[in-house]
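Participant: let's see this in three dimensions:
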Amino acid sequence: MPKLKVIPLGGLGEIGLNMMVYETEKDIIIVDSGIMFPEDYMLGIDMVIPDIRYLYDPEKKKKIRGIVLTHGHEDHIGAIPYVLREFNIPIFGTPFTLGILEEKLKEHDLPFKVSLFTVKTGNTITLGDFEIEFIRVAHSIIDGASLAIKTPVGTIIHTGDFKLDQTLEKDAATDINRLAYYGDRGVLALFSDSTNIEKEGFTISENDIKKTFRNIFRDNETRIIVALFASNIHRISELLSLAAEFNKKVIFSGRSLMTYTKVARKLGYLSIPEDILIDEETIGYYKPEELLILTTGTQGEAMSALSRISVDDHKYVKIKPNDLVLMSSKFIPGNEKAISKIINNLYKRGAEVYYENISEIHVSGHASKEELKFMINIVKPKYFIPVHGELKHLYQHKKLAVNSGISPSNVFVLENGNSLEFNEGSECMRGADVYSGRIFVDGKGIGDVGAHTLKERAHLSENGMIIVQLVVDSKTSNIISGPDIVSKGFVFEDYFKELNEILHKLVMNVIEENQKREKENVDWVKVKDDIRKALKKYLNKNIDRHPFIFPMITEI
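Facilitator: Take a look at the predicted model:
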């Protein structure tokens, strides 16, 4: 009897790491493979990728037919270079999605040529037991797709990220008719984006934001700097159009912005008015009011163009009094402090700043509650599974599905590693859990940093450290040099001079007691432990501090 197993390896109970496995007896497809940007406690981590060891089994490896991508955002494609280190498998996506991925893959030295297959929305591919149609959806990046996945047990609709903005041009708006087509013919299960379930009504149209921007351009005869996501080609196109309308030259500042616009222009998704673009180096030849600067760094990324501009560390762009900075993006949870720091620095240098809390200069790329309800009603699934969101989003989406007429027993809230099994009789039940998790990427290291290392980093960042250095004679156990005591991130150096004398005496007492007891056979490993205990006890009791203590004893 045919069966279908569905397993989320990332993206459920969190924002990011989107990765879903669809598996039959003979075949496996993977939908999306994204990263998550590090949370506050992940000190030194560059990014987080899904743990895919479930797929390492040789029998499962043989079954993988490819990765199918819904769109080109990092939380959906960012982990692919790391997945490809384990599996040389083909990748399928729309033209812009693969164009962005191709640029990303150039940064990774993979030992083989990656097979990329372009699929335009409206077209269908067959991968083993799976027949997959790409259905056009609107999002904050162009060329997004929902997937209609025909399987041996029924049709699955996997929405990807979407909104139902019907004011967009025909080739950019969500194809509601095609989604309804599948709804009329019977959908086994709907896996639907849950990001904006807490927002009532409908998501504001991108075209409404253009009106806001036009008013700002009209009312401010000054230099305008717009920070936005580099992937939002539709908004970049709107801003270029306004720049031409108001006779402004445009500067692109930020590597990702250059990459995304290059791909969009190459594929015909972005048309730039003639002679409107200028290089950053020529900024001094123009009056401030003649310039529009588009830049990246809306989430407070430390090395982004906007971050460097805000601290006067950008080679060409220097904030001037009366500059107007528009933060045209949502504040992603966890990034608020970093973003606020940039805004404060911009104000400090004389700029006026508009951001989402005080001005409607951004619209979400995700469907709000009424659109999510509409999706359920037109697809009419037997089973409903909310995806792409924290647990609070998934449970709110479950409530919406039940209120829309789906039986509570047919709605499943999953977490990463949970599985669902569908059989030929269109029955669905929870399957056995599989291993899932997060892998930290730190520089070129992948998976070599774990929870214990992060805990140590947090301890160091909060409490500092004290290093005790000592060189001894291995034969006589006499001290050759030291003990020298150094602190980092612990207390002010001036104060440490006085404390250093006390700690030095404590260390000498420990050494002398061990020398007296053991003569020439001192156990220096034990001495290290004794030093650590003695200093820890004193510091805890007298100044209520808890630094890392590193005794370093060299025997020669």
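
Participant: CA atoms for contacts and neighbours, from now on please.
Facilitator: Will do.

Participant: now do the contacts for residue 141.
Facilitator: Contact analysis of residue 141 by CA atoms under 8 Å, 6 or more residues apart in numbering lists 71, 72, 73, 231, 232, 233, 234, 365.

Participant: now, which of those residues sits nearest residue 245?
Facilitator: Among the contacts of residue 141, residue 234 lies closest to residue 245 (CA to CA), at 16.8 Å.

Participant: list of residues touching the one helix or strand the closest one maps to?
Facilitator: Per DSSP states H and E: residue 234 is located in helix 233-245. The contact list for helix 233-245, computed with CA under 8 Å, 6+ apart, reads 140-142, 206, 210, 213-214, 217, 249-250, 260-261, 264, 269-273, 276, 292.

Participant: from the residues you listed, which land in strands?
Facilitator: Applying DSSP state E to the contacts of helix 233-245, the entries found in strands are 249, 250, 292.

Participant: pull the longest strand from this structure.
Facilitator: Max-length strand for the chain by DSSP E is strand 479-488.

Participant: what residues of that one count as buried?
Facilitator: By 16 or more other CA atoms under 10 Å, the buried positions in strand 479-488 come out as 483, 485, 487, 488.

Participant: can you pull the contacts of the third one?
Facilitator: Residue 487 makes contact with 464, 465, 466, 467, 496 under the criterion CA under 8 Å, 6+ apart.

Participant: before we go on, could you also do this sequence so I can check it against the first one:
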Amino acid sequence: MSHPHPELSAPKKLKKGGLRVTPFGGLGEVGRNMTAFEYDGRLLLVDCGVLFPEDHHPGVDLILPDWSSIRDRLDSVEALVLTHGHEDHIGATPYLLRERGDIPLVGSELTLALLGSKLREHRLRETTHYVVKEGMRISFGPFDLEFVAVNHSIPDALAVAIRTGAGTVLHTGDFKMDQLPLDGRITDLRAFARLGEEGVDLFLVDSTNAETPGFTPSEKKITPVIDQVFRESTQRIIVACFASHVHRVQQVLDAAHAHERQVGYVGRSMVRNMGIARDLGYLKVPPNTLVDAKELADIPPQHQVLLSTGSQGEPMSALSRIAQRTHNFVHIEEGDTVLLASSLIPGNENAVYRVINGLSRWGARVVHKGNAMVHVSGHASAGELLYCYNIVRPKNVLPVHGEIRHMQANAALARSVGIENVVLAEDGVVVDLVDGVASVAGKVPCGYVFVDGSSVGDITESDLKDRLILGEEGFISVIVVVDTVSGTVSGRPEVHARGFAEDDKVFEDVKPDVVSALERMLAEGTTDTYQLQQTVRRVIGRWVNKTHRRRPMIIPVVIES
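Facilitator: Model (predicted):
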């Protein structure tokens, strides 16, 4: 088994007839999935998603894949294939199209419809797009693509087989093997088996649930639990789930209809996505069930259901604003039931529990994955992955989509059924398929690209570190006027603080130390303002650390009089 090494050098030129695979995101984290395939000087991209920021990314809106290593080769891109319509697979596409606006887009009907809405939001014209479905084959340059139906937590998901002169790659996208899906569309294992018979040279496999033993439960398993919540609730019900989880919304609409309740969508993305799903026939709305959310105020609470975004505790989401009682027309009341019908994305736990506590404080009953079977995963567990390995029997395996531990667990599963060549990579680690053998060929620069307002890529890790210090430790500014001719400090230093001390008088004790340290430097002939500022920073920093055990950001300003 190959392990990526942090000291890997840049990859050498791809051997003629070989296929190069470069992940720009999604290997080492759950999100921002994007992979480039290179053959004969041409490129094919699969997915282009975002990662949502965590608590240690203050001020960041989104995190994009880092495609900087191919930025000067975007004219070589034959197409962008989108396996399904989740944000972590399509959300970064508008940012890519800002750099080359005519990249052909390939995906299923629902996926491209959701993306089209996103492109209009970004005021980008829709580029050439190809609507594909399972069983279809289509070629772009040297890449011959075949699409395979897979089941996931959004309709119309596809795996893609990529045939090239170097061999056949099968990329699962995100998938599971629900045998009783709500829409009747199962993962096509017959197609997997047929491709396996032809010979799969490299198998890229979703790792998200590889640590979970057994099989992922069917979506239908949560139907009785939702029904029970509706049966037991005597007042309003608020359901929070992902704005793209059409199957979950379908279950809520069906339960509402059965219990004579009316449903309103809350949250712009929920309204938009479910409108698209309904228009395309993926969502069946029972008669007299759906109303505008603002109209629910005129309906008795026992007949109301609100379907909301914000199941991950996002600060600006509808559910967070409801929990804080800052939503413009939804006010939580004692006796309301809130159903969090989603998983906890790693890193979001604190935010979700803040929302749960906020809702509970106002007297709501909160039903979530921790106390009821209200969510099933959209990803294949270990038992399903073993089935796939035995059916496909690939020559080489590259685990994708997951944190390091998920990919290592996936690699162990592949090895357990006798697949010897399993390559573990991370974002930026280049894997070459040459003469039927996959191996690590080097590494390209690949970091986080932060979106902050309208700024893309301008925020660095260092900037985030400064923001965290400001948020956690506070900020101190020190202004000192010096007379470099007489070698004295004019007046007393001016010290102001934010997020550190309520009263600036706490600094009276350290001001004489600042003055004496500066006058000592001046007496030794130091007049460089930068060196004098560093002296101020050291004196204040030592004092704060000693007396308050804090490490605030210190901004010293030395002015020559």
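
Participant: for the two chains, what TM-score is obtained?
Facilitator: Laid over one another, the chains give 0.92 as their TM-score (TM-score structural alignment, normalised by the length of the first structure), with 545 aligned residues with a CA RMSD of 2.3 Å.

Participant: circling back: so which of the contacts of residue 141 of the first structure would you say is closest to residue 39 of the first structure?
Facilitator: For the contacts of residue 141 of the first structure, the nearest to residue 39 of the first structure is residue 73 (18.3 Å; CA to CA).

Participant: go ahead and confirm the closest one touches residue 231.
Facilitator: Yes. In terms of CA atoms under 8 Å, residue 73 of the first structure counts as a neighbour of residue 231; the distance is 7.3 Å.

Participant: which one of these two is surrounded by more residues?
Facilitator: Just comparing residue 73 of the first structure and residue 231: by other CA atoms under 10 Å the higher neighbour count belongs to residue 73, 24 against 21.

Participant: quick one: the more buried one and residue 461 of the first structure, what's the gap?
Facilitator: Counting by CA to CA, to the nearest Å, the separation of residue 73 of the first structure from residue 461 of the first structure is 32 Å.

Participant: repeat that for residue 226 of the first structure.
Facilitator: In terms of CA to CA, residue 226 of the first structure sits 34 Å off from residue 461 of the first structure.

Participant: the two: who's more crowded?
Facilitator: Per other CA under 10 Å, whichever of residue 226 of the first structure and residue 461 has more neighbours is residue 226, with 23 against 15.

Participant: the more buried one pairs with which position in the second structure?
Facilitator: For residue 226 of the first structure, the aligned position in the second structure is occupied by residue 239, per TM-score structural alignment.

Participant: have a look at how far, on average, the helix or strand that contains that match is from the first structure.
Facilitator: Counting by DSSP H and E, the element that carries residue 239 of the second structure is strand 237-240. By mean CA distance after the TM-score superposition for the first structure, the fitted strand 237-240 of the second structure averages 0.8 Å away from its aligned residues in the first structure.

Participant: list the buried residues of that strand.
Facilitator: Here strand 237-240 of the second structure shows 237, 238, 239, 240 as buried, counting by 16+ other CA under 10 Å.

Participant: the counterpart of residue 394 of the second structure in the first structure: how many residues sit nearby?
Facilitator: Residue 394 of the second structure maps onto residue 381 of the first structure when the alignment is built from TM-score structural alignment. The number of residues packed near residue 381 of the first structure is 24, by other CA under 10 Å.

Participant: can I assume residue 381 of the first structure is in contact with residue 186?
Facilitator: Yes. Applying CA under 8 Å, one finds residue 381 of the first structure in contact with residue 186, separated by 7.1 Å.

Participant: need the overlap of contacts for those two.
Facilitator: With CA under 8 Å, 6+ apart, residue 381 of the first structure and residue 186 have no common neighbours.

Participant: tell me the spatial nearest neighbour of residue 461 of the first structure, not counting adjacent residues.
Facilitator: residue 489 (7.6 Å; CA to CA, 6 or more residues apart in numbering).

Participant: quickly note the distance from the one you found to residue 545 of the first structure.
Facilitator: In terms of CA to CA, residue 489 of the first structure sits 12 Å off from residue 545 of the first structure.

Participant: do residue 481 of the first structure as well
Facilitator: For residue 481 of the first structure, the distance to residue 545 of the first structure - CA to CA - is 28 Å.

Participant: with residue 291 of the first structure instead?
Facilitator: 52 Å.

Participant: okay, those two: which has more neighbours?
Facilitator: When residue 291 of the first structure and residue 545 are compared for neighbours, residue 291 comes out ahead with 22 against 17, by other CA under 10 Å.

Participant: trace the more buried one over to the second structure, please.
Facilitator: By TM-score structural alignment, residue 291 of the first structure lines up with residue 304.

Participant: check residue 184 of the first structure too.
Facilitator: Here residue 184 of the first structure is matched to residue 197 in the second structure, going by TM-score structural alignment.

Participant: counting neighbours, what do you get for the counterpart of residue 165 of the second structure in the first structure?
Facilitator: When the first structure is aligned by TM-score structural alignment, the residue opposite residue 165 of the second structure is residue 152. Neighbour count for residue 152 of the first structure, taken as other CA under 10 Å: 17.

Participant: how about residue 152 of the first structure, nearest residue that isn't a chain neighbour?
Facilitator: Residue 152 of the first structure's closest residue in space is residue 2 (CA to CA, 6+ apart), at 6.2 Å.

Participant: next one: residue 166 of the second structure
Facilitator: Nearest to residue 166 of the second structure is residue 18, by CA to CA, 6+ apart, at 5.3 Å.

Participant: in terms of contact, does that neighbour touch residue 433 like I think?
Facilitator: Yes. Residue 18 of the second structure is within contact range of residue 433, at 5.7 Å (criterion: CA under 8 Å).

Participant: more neighbours, these two?
Facilitator: residue 433 (24 against 20).

Participant: my guess is the more buried one meets residue 16, correct?
Facilitator: No. Contact between residue 433 of the second structure and residue 16 fails when scored by CA under 8 Å: they sit 10.9 Å apart.

Participant: which position in the first structure pairs with residue 294 of the second structure?
Facilitator: Alignment note (TM-score structural alignment): residue 294 of the second structure maps to residue 281 of the first structure.

Participant: secondary structure class for its match?
Facilitator: helix (DSSP: H, G, I helix; E, B strand; the rest coil).

Participant: so it sits against residue 314, correct?
Facilitator: No. Using CA under 8 Å, residue 281 of the first structure is not in contact with residue 314; the gap is 11.5 Å.

Participant: next one: the helix ranked longest in the first structure to chain centre, how far?
Facilitator: Using DSSP state H, we find that the single longest helix of the first structure is helix 493-518. Relative to its chain's centre, helix 493-518 of the first structure lies at 47 Å (CA atoms, centre = their mean, to the nearest Å).

Participant: stretch 368-385 of the second structure too?
Facilitator: Mean-position distance between stretch 368-385 of the second structure and its chain equals 19 Å (CA atoms, centre = their mean).
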